[in-house]
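Student: based on what follows, work out the 3D shape:
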Amino acid sequence: MGIWQGQSRRKATGGKYKIVVKKHKKEMGRESAETHLTDDTKIKIVRVAGGNKKVKLLRTNYANVMDPKTNTCKKVSISNVVGNDANKHYIRRNIITKGAIIETEMGKAKVTSRPGQSGIVNAILINE
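Tutor: Coordinates of the predicted model:
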């Protein structure tokens, strides 16, 4: 069964709306990428509206971490997902989303990019 992001067919009271228009392709949704922390890197390229392409990062073990003190950026390996406000179970499953706290070689960092949309993990070092 597909994911549809259009208006619900039911009212808040449980009654049915009168259907005026059919479902459109622009209302279609997709499953989330749920970028996992693994040894290899895997991406998926998806065609989206307007003929554009979206790069979904499915698996990775590297992140581009920026140090705000020295204003430098390094590609470092990710060892663990420490925190994730999107879902508490993502920590146990090592799923990386925007806002997740990851443990790297440089220390703890907060993810600033959307790996499931941009295809890369960018993070900023957290001062502790």
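Student: drop to CA atoms for contacts and neighbour counts, all remaining ones
Tutor: Fine.
Student: which strands or helices does the lengthiest strand in the chain pack on?
Tutor: The longest strand of the chain (DSSP state E) is strand 72-83. Applying 3 or more C-alpha pairs under 8 Å, 6 or more residues apart in numbering; DSSP states H and E, one finds that strand 72-83 contacts strand 62-67, helix 89-93, strand 101-104.
Student: please state the offset of the shortest one from the chain centre?
Tutor: Relative to the mean C-alpha coordinate of its chain, strand 101-104 is positioned 15 Å out (C-alpha atoms, centre = their mean, to the nearest Å).
Student: what's next to the helix or strand that it is followed by, contact-wise?
Tutor: Next helix or strand after strand 101-104 toward the C-terminus (DSSP states H and E): strand 108-111. Residues outside strand 108-111 that contact it (C-alpha atoms under 8 Å, 6 or more residues apart in numbering) are 65, 96-103, 121-126.
Student: and which of the residues you listed is nearest to residue 45?
Tutor: Within those, the smallest distance to residue 45 is 15.9 Å, found for residue 121 (C-alpha to C-alpha).
Student: and for the closest one, the neighbour number?
Tutor: Counted with other C-alpha atoms under 10 Å, residues neighbouring residue 121 total 23.
Student: same check, this time on the one 3 residues further on
Tutor: Residues within reach of residue 124, counting by other C-alpha under 10 Å, total 20.
Student: and this one, please, so the two structures can be compared:
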Amino acid sequence: MVVRTGRKVTGGRIRPHRKVKRRYERTRPFLGVFVSEKEERVKIRVRGGNYKIRCKAVKYVNLAIPSEGKCVKTEILGIDDNPANREFIRRGIITKGAIIRTKYGLARVVSRPTQDGVVNAVLMEKAK
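Tutor: This next block holds a predicted model:
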């Protein structure tokens, strides 16, 4: 295992090439997507002058039903599990991989709501 000592192999010091982050290197604060009665989205400017739509609060999900080969828009009833962070279940935050409840059954979120601006999910079929 190599331990980083702050020196090169030749013995010279390794110094940071820049002391402060540039504007494009900065990250944005975490924006948790909540289940709400009113849908809320925010438009943010990103690098290159482009825009990204971020969800802040959602009510509906685009649910894919593989057995029927169709997609329906349905209401989110609640959150059952979130492997990203167990604290998100209590706070009601939706991320990619979260298990949500719908009237069709449990579904797994396959989109990134803060990146895509929508919540897409796939219905979890029951094991036979």
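Student: picking that back up, among the contacts of strand 108-111 of structure 1, who's most crowded?
Tutor: Neighbour counts for the contacts of strand 108-111 of structure 1 peak at residue 96, which has 30 neighbours (criterion: other C-alpha under 10 Å).
Student: quick one: which of the helices and strands packed on strand 72-83 of structure 1 is nearest residue 78 of structure 1?
Tutor: Per C-alpha to C-alpha, nearest to residue 78 of structure 1 of these: strand 101-104, 4.6 Å.
Student: what range does that closest one cover in structure 2?
Tutor: Strand 101-104 of structure 1 corresponds to residues 99-102 in structure 2, going by TM-score structural alignment.
Student: with structure 1 overlaid, report how far that stretch is off on average.
Tutor: Superposing on structure 1 and averaging over aligned pairs (mean C-alpha distance after the TM-score superposition for structure 1), stretch 99-102 of structure 2 comes out at 0.3 Å.
Student: ok, residues contacting that stretch?
Tutor: 74-82, 106-109.
Student: out of those, the closest to residue 52 of structure 2 would be?
Tutor: Minimum distance to residue 52 of structure 2 across the contacts of stretch 99-102 of structure 2 is 19.5 Å, recorded for residue 109 (C-alpha to C-alpha).
Student: what count of nearby residues applies to the equivalent of residue 27 of structure 1 over in structure 2?
Tutor: Mapped onto structure 2 by TM-score structural alignment, residue 27 of structure 1 lines up with residue 25. Residues within reach of residue 25 of structure 2, counting by other C-alpha under 10 Å, total 9.
Student: please give me every residue in contact with residue 25 of structure 2.
Tutor: For residue 25 of structure 2, no residue meets the contact criterion (C-alpha under 8 Å, 6+ apart).
Student: look up how far residue 67 of structure 2 lies from it.
Tutor: Going from residue 25 of structure 2 to residue 67 of structure 2 by C-alpha to C-alpha, to the nearest Å gives 44 Å.
Student: and if you look at residue 115 of structure 2?
Tutor: Per C-alpha to C-alpha, residue 115 of structure 2 is found 28 Å from residue 67 of structure 2.
Student: okay, these two: which has more neighbours?
Tutor: Taking neighbours as other C-alpha under 10 Å, residue 115 of structure 2 and residue 67 compare with residue 115 leading, 11 against 8.
Student: what comes into contact with stretch 33-47 of structure 1?
Tutor: 53-61, 78, 80, 93-97, 115-116, 119.
Student: and what of stretch 52-60 of structure 1?
Tutor: When contacts are defined by C-alpha under 8 Å, 6+ apart, stretch 52-60 of structure 1 is touched by residues 33-48, 115-120.
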